[in-house]
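Trainee: only geometry, no sequence info:
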């Protein structure tokens, strides 16, 4: 019997389409974001400027075939978009740059009947709003303008100096992580291309830790995130699969039952080499981007990234969907928490001055979550397979993530009001 042919989208090849669900823009455009934002809980922020500039939110109604935004313009300053899913499928809302490609800010995984807020510190300019029912496709878009209110959009005085130091510290951290990442990726790629699967499996999870700690930075650079980290479940028509999870599946080859009923066809030696080279090349692009002299990551982006990392845990790691074949989700989980904690700690002094109760709450809940993770292993010593956890253990982890998520959702608002 001849082997089952592999579907074309699963072959490692140069990526020809942008992953629609990411809507990321080009590398150069991402280096200077005109908006700085964060997803927050479903409570009013109090400082937002609404459609009429009266302190209320800009309301967004997302359904299966519409994205109704209550206004097409707002004055610069702090804005709140309150997004309500009036459809029957999960949705997400984006604010895109003038080119319609670069993601300025986003709120994802809004279930039917649910509302979520997106708080943005906005500078004057032209943008696009976009709802994506089902979280696929290009979305339902409309032009959006931020007019000049004449008010500043950033901190001044001592706080500005504190945040400048925080930004420098965080950029140094990112550079250190991606430097370690590219070295580990090269070692893993060499082992995988040479057919040393045992060594490649050993290196897979510990190397990915350095990616997961700084993934929000990677997501700001065009299509690098889907090129490197796209899961098979997220492939859409026209996508060519590349990156970590293509290699993961080939290293932990699924049974037919776990592969949609079809026998898995291993990558050929030539395909392995191509996949390995592709992984290294795209990782090097990330290194080049963050080591470019013009690269910056502002304090508000840092705090936004902290919440984004915890959302990554809640929507992928806790569910066991990220590392579906290797079951190394706890390494990713711990790395996301590490990255979120570092992002918080670089602005911690400002938070303590502005809202000491919030700082105390964050300190306690980070510690509680990290202690819970430590029951299952560590990045250095290794973790148990995620598939070995019991349902009560998974629920306990999920509850700890939820407990941290609420105060973390207030981090950017606290920093932007400093």
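Mentor: Received it, and whenever you're ready, just let me know what you need. Keep in mind that this is a model prediction, so the values were computed, not measured. Numbers count the residues shown, from 1 in each chain.
Trainee: Please make it C-alpha for all contacts and neighbour counts, starting now.
Mentor: Will do.
Trainee: Run a quick neighbour tally on residue 345.
Mentor: Residue 345 is flanked by 18 other residues according to other C-alpha atoms under 10 Å.
Trainee: What of residue 235?
Mentor: Residue 235 - counted by other C-alpha under 10 Å - has 18 other residues nearby.
Trainee: so how far is stretch 306-321 from its chain's centroid?
Mentor: Put simply, stretch 306-321 sits 9 Å off its chain's centre (C-alpha atoms, centre = their mean, to the nearest Å).
Trainee: structure B:
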């Protein structure tokens, strides 16, 4: 499937139910139960508001009347540069909420639910060291909202290196399978080429979190006709989908030898160059989310079907790719994401759902699904995309200095 270089909008953010991140102000105030103190402004949302200063010298100043419950902090940047802000448990405790990109002279809102305990704001100006404001103690009763211990880039290095080794093994398998595809077309055996195409393509799709490190090779290997003026006849249409189109639209083996050869050569070059490539540790959690986000956008809409009818097989391979990333992140998530067991159960349930479309040695085309099956599939993948958004956020490295 095409990789669109999707970027998450990260601010303002708070930890929502189950560790999910919710845009501040997007939740209704129906369940509100907190009285306003002397420093709380009257607001349309019915929540107590507290104005807090964001600056290297006065980080957190203004929080004079701490209270438990759901509330909004109006973060006012009085410095001359942009800044990021965390609300954490005191003494380097877990993060309860954060806002990025607060420009100078700008006020942004952070909505959180606080319980009894000690808290402090940490201000992280661009191009300057972090500063932590005074510790504020909240009395009363009630439970605090979800929080998570922050991860640093250093925490993610070992998972990224392990994943990179796993990808190297996958590329060896991919080379073997694309060579088999090329050999079938060289021999003029179109049925064998059709049989070889799907296992080769799925081997590539399982490497989903590595596409950011593949660079231009991804477009050569798995590009589509998107943006090509000549469509399927454009010279820039190459790779798996170019061969797929020819195999299922009556092209001759002789006509497909060159595209299959170029595909196999591109795969081999990627494998040979992989030792010098680097998976970005900071992007690992985000990639876990993007794999299935792209699955929902491209595979479950049929936008990448060039004749093989294999979108559901690709979606199933994308689940394998997601599993591979989560396996490397598992030690970091077990203490940070309480919904991890539920996520893994839903992954298993969705795998079984998709496996049910693999019958008699073939995969049911997306267009042949009944409406209930289509709805179940879309709902299952959509649910996973939402859950994996929390993984992306929890694995987003945070500055500590």
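Mentor: Cool, the structure landed. Given the structure is predicted, the values throughout are model-derived calculations rather than measurements.
Trainee: Can you calculate the TM-score here?
Mentor: The TM-score (TM-score structural alignment, normalised by the length of structure 2) is 0.61; 287 aligned residues with a C-alpha RMSD of 3.9 Å.
Trainee: now for residue 220 of structure 1: what does it line up with in structure 2?
Mentor: Structural alignment (TM-score structural alignment) places residue 220 of structure 1 against residue 213 in structure 2.
Trainee: State whether that match and residue 279 are indeed in contact, as I suppose.
Mentor: Yes. Between residue 213 of structure 2 and residue 279 there is a contact at 5.7 Å, judged by C-alpha atoms under 8 Å.
Trainee: okay, those two: which has more neighbours?
Mentor: Comparing residue 213 of structure 2 with residue 279 by other C-alpha under 10 Å, the one with more neighbours is residue 279, at 22 against 15.
Trainee: Matching that one against structure 1, which residue comes up?
Mentor: Aligned partner of residue 279 of structure 2 by TM-score structural alignment: residue 297.
Trainee: Now do the contacts for its match.
Mentor: For residue 297 of structure 1, the contact set (C-alpha atoms under 8 Å, 6 or more residues apart in numbering) comprises 167, 170, 171, 217.
Trainee: related to what we said a few turns ago, what do residue 213 and residue 279 of structure 2 both touch?
Mentor: Residues touching both residue 213 of structure 2 and residue 279 (C-alpha under 8 Å, 6+ apart): none.
Trainee: From what I see, residue 306 of structure 2 and residue 244 are in contact.
Mentor: Yes. Counting by C-alpha under 8 Å, residue 306 of structure 2 touches residue 244, with 6.1 Å between them.
Trainee: picking that back up, using the three-state scheme, assign the match of residue 279 of structure 2.
Mentor: Reducing the assignment at residue 297 of structure 1 to three states with DSSP: H, G, I helix; E, B strand; the rest coil gives coil.
Trainee: do the same with residue 303 of structure 1
Mentor: Per three-state DSSP, the secondary structure class of residue 303 of structure 1 is helix.
Trainee: neighbours around it, how many?
Mentor: For residue 303 of structure 1, using other C-alpha under 10 Å, the count is 30.
Trainee: Helix, strand or coil: sort out the residue nearest to it when sequence neighbours are not counted for me.
Mentor: Residue nearest to residue 303 of structure 1 in three dimensions, not counting chain neighbours: residue 412, with 5.4 Å by C-alpha to C-alpha, 6 or more residues apart in numbering. Look at residue 412 of structure 1: counting by three-state DSSP, its state is helix.
Trainee: Quickly note the distance from residue 412 of structure 1 to residue 300 of structure 1.
Mentor: Separation of residue 412 of structure 1 from residue 300 of structure 1 (C-alpha to C-alpha, to the nearest Å) stands at 6 Å.
Trainee: swap in residue 234 of structure 1?
Mentor: For residue 234 of structure 1, the distance to residue 300 of structure 1 - C-alpha to C-alpha - is 29 Å.
Trainee: Same check on residue 323 of structure 1?
Mentor: Taking C-alpha to C-alpha, one finds residue 323 of structure 1 at 30 Å from residue 300 of structure 1.
Trainee: Just want to know which of the two has more residues nearby.
Mentor: Using other C-alpha under 10 Å as the criterion, residue 323 of structure 1 and residue 300 rank with residue 300 on top: 25 against 22.
Trainee: contacting residues around that one?
Mentor: By C-alpha under 8 Å, 6+ apart, residue 300 of structure 1 lies in contact with 36, 37, 38, 412, 415, 416.
Trainee: and if you look at residue 229 of structure 1?
Mentor: Residue 229 of structure 1 neighbours (C-alpha under 8 Å, 6+ apart): 242, 243, 244, 245.
Trainee: so where do the strands sit in the stretch 101-250 of structure 2?
Mentor: All strands of the stretch 101-250 of structure 2, identified by DSSP state E, counting those that start in this stretch, fall at 107-114, 117-125, 131-132, 136-138.
Trainee: Appreciated, that's everything.
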